[in-house]
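# okay, predicted coordinates and the sequence, questions at the end:
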Amino acid sequence: MKKLVLSVLVANHSGVLSRVAGLFSRRGYNIDSLSVGVTQDPDTSRMTIVARGDDQNLEQIKKQLNKLIDVKKIVELPSEESVYRELALIKVKATEENRASITGITDIFRAKIIDVATESLTIEITGDQSKLDALIELLSPYGIKETVRTGLTGIKRGNEEIQN
């Protein structure tokens, strides 16, 4: 199975996200990750969609997205030509005895402790998926209470711009 990362420029109005998700649902395709935000143009949003499948299924996804009226442009973001990032918030059980260890691990990953409670620490980290996975694995023995991840977002490397 191949991974497909698409940067999709769409009209910024209600119902667009529902139509895109519905397209995947109707065709039986799964969305591994989806992040959406308005661009510098308030009439346009950018969706970063990650899906997996064989070449035929991934090609169908692109063709079906192109048929949607609200889709302005689709650009594939291959890993060798793009920069990917993700944000995670991780709430870890913390005691007086292990706070220093958790803080040390957090510092190694250049993550930030953004909330301190009597029995937990909340950590913010951005990076590629493998970096987030590695931090989560190292924190697991302490007891992870909750994890929230934004999903992948990406941009082409270099001077090229994706415009509508």
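Cool, got the structure.

# going by C-alpha atoms from here, please, whenever you check contacts or count neighbours.
Will do.

# where along the protein do the helices fall?
Assigned by DSSP state H, the helices in the chain fall at 16-27, 55-67, 99-108, 129-139.

# using TSV, lay out those helices together with mean neighbour count.
Converted to TSV, the helices of the chain look like this (neighbours: other C-alpha atoms under 10 Å):
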stretch	mean neighbour count
helix 16-27	14
helix 55-67	14
helix 99-108	14
helix 129-139	15
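
# select, out of those helices, the one closest to residue 1.
Nearest of the helices of the chain to residue 1, taken as C-alpha to C-alpha: helix 55-67 at 8.2 Å.

# next, the one to line up against it:
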Amino acid sequence: MSPLKIKKGSTSHSAYNLRPTFSDVSERHTLAVLVENEPGVLARVIGLFSGRGYNIDSLTVAEVDHQGHLSRITIVTTGTPQVIEQIKAQLGRIVPVHDVHDLTVEGPSVERELALLKVAGEGEKRVEALRLADIFRANVVDSTLKSFTFEITGTSEKIDAFADLMRPLGLEEVARTGVVALSREEK
């Protein structure tokens, strides 16, 4: 108790609301960053994350405007709301960055990822792998007498679920592209 016998943050009607306004809950955010397509830009963006100890869960980069020499970097990261705001502000200050969008908070968006999974197996395991691939709408893109390579597209959660089911059937190798995302139009 304070000398005035007022508990800290005891009411939201107080002129001195002393309750902390920050959150310590980590959230997953997808950021779309439009940048100049020039040498060193990606290194500067990644340097911002590594220099401050922020983690990148997924990263994809591709040129999206050949004539305008613009690339789009899609970054999936996790952090408290304050950390996410700090990341967006710092990204916006990098000179070759044109735009920073937080697709997680700006409204509905579409996210997809592509993965290739090599599954080795014989007999019943091979048949079961094909059944599961059909359920998940995964395509067989390569086949040998001892293994299959599946291609699957979808959310990261879908790919994780497919990989988890393939592990006991002989999952040997996984290659993932990382998340790509676009905001959806309002109806």
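Everything's here; your move. For clarity, every value in this text was computed on a predicted model and none was experimentally measured.

# list the TM-score for the superposed pair.
Superposed pair, TM-score by TM-score structural alignment, normalised by the length of the first structure: 0.91. Supporting alignment: 160 aligned residues with a C-alpha RMSD of 1.6 Å.

# ok, back up a step: got CSV for the helices of the first structure, with distance to residue 33 of the first structure too?
Below are these laid out as CSV (distance: least, C-alpha to C-alpha, whole Å):
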stretch, distance to residue 33 of the first structure
helix 16-27, 11
helix 55-67, 14
helix 99-108, 25
helix 129-139, 11
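
# closest to residue 92 of the first structure out of these?
When the helices of the first structure are ranked by proximity to residue 92 of the first structure (C-alpha to C-alpha), helix 129-139 comes first, at 7.3 Å.

# just to revisit the earlier point, out of the helices of the first structure, which gets nearest to residue 122 of the first structure?
helix 99-108 (10.4 Å).

# mean per-residue distance, the closest one versus the second structure.
Its matched residues in the second structure lie on average 1.2 Å from helix 99-108 of the first structure after superposition (mean C-alpha distance after the TM-score superposition for the first structure).

# which residues in the second structure does that helix match up with?
Helix 99-108 of the first structure lines up with residues 126-135 of the second structure when matched by TM-score structural alignment.

# gap between that stretch and the chain center?
Averaging C-alpha positions (C-alpha atoms, centre = their mean, to the nearest Å) puts stretch 126-135 of the second structure 27 Å from its chain's average.

# what lies in contact with it?
Identification of contacts with stretch 126-135 of the second structure by C-alpha atoms under 8 Å, 6 or more residues apart in numbering yields 119-120, 139, 147, 150, 162, 165-166, 169.

# which residues in the second structure form strands?
Remark: strands assigned in the second structure by DSSP state E are 27-36, 56-65, 70-79, 97-102, 109-120, 139-143, 147-154, 171-176, 180-183.

# quick check: closest non-adjacent residue to residue 99 of the second structure.
residue 34 (5.1 Å; C-alpha to C-alpha, 6 or more residues apart in numbering).

# please pull up the equivalent of the one you found in the first structure.
So residue 34 of the second structure corresponds to residue 9, using TM-score structural alignment.

# so its match touches residue 47, yeah?
Yes. Using C-alpha atoms under 8 Å, residue 9 of the first structure is in contact with residue 47, at 6.4 Å.

# closest to residue 53 of the second structure among the contacts of stretch 126-135 of the second structure?
Using C-alpha to C-alpha, these come closest to residue 53 of the second structure at residue 162, 30.9 Å.

# residues touching the closest one, list them.
Taking C-alpha under 8 Å, 6+ apart, one finds 132, 136 in contact with residue 162 of the second structure.

# just the closest of the contacts of stretch 126-135 of the second structure to residue 183 of the second structure, please.
Using C-alpha to C-alpha, the contacts of stretch 126-135 of the second structure come closest to residue 183 of the second structure at residue 162, 25.6 Å.

# for residue 133 of the second structure, see how far away the closest one is.
8 Å (C-alpha to C-alpha, to the nearest Å).

# and residue 36 of the second structure, what does it touch?
69-71, 96-98 are the contacts of residue 36 of the second structure under C-alpha under 8 Å, 6+ apart.

# make a ChimeraX selection of the buried ones in these.
To isolate the buried ones among the contacts of residue 36 of the second structure in ChimeraX, judged by 16 or more other C-alpha atoms under 10 Å, type:
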select :70,71,96,97,98
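
# TSV for the strands of the second structure, including distance to residue 126 of the second structure?
Converted to TSV, these look like this (distance: least, C-alpha to C-alpha, whole Å):
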stretch	distance to residue 126 of the second structure
strand 27-36	36
strand 56-65	31
strand 70-79	34
strand 97-102	42
strand 109-120	8
strand 139-143	11
strand 147-154	8
strand 171-176	11
strand 180-183	31
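
# of those strands, which is nearest residue 46 of the second structure?
strand 56-65 (8.7 Å).

# nearest to the spatial middle of the second structure, which residue is it?
Centrality entry for the second structure: nearest residue to the mean C-alpha point is residue 76, 2.9 Å, by C-alpha atoms, centre = their mean.
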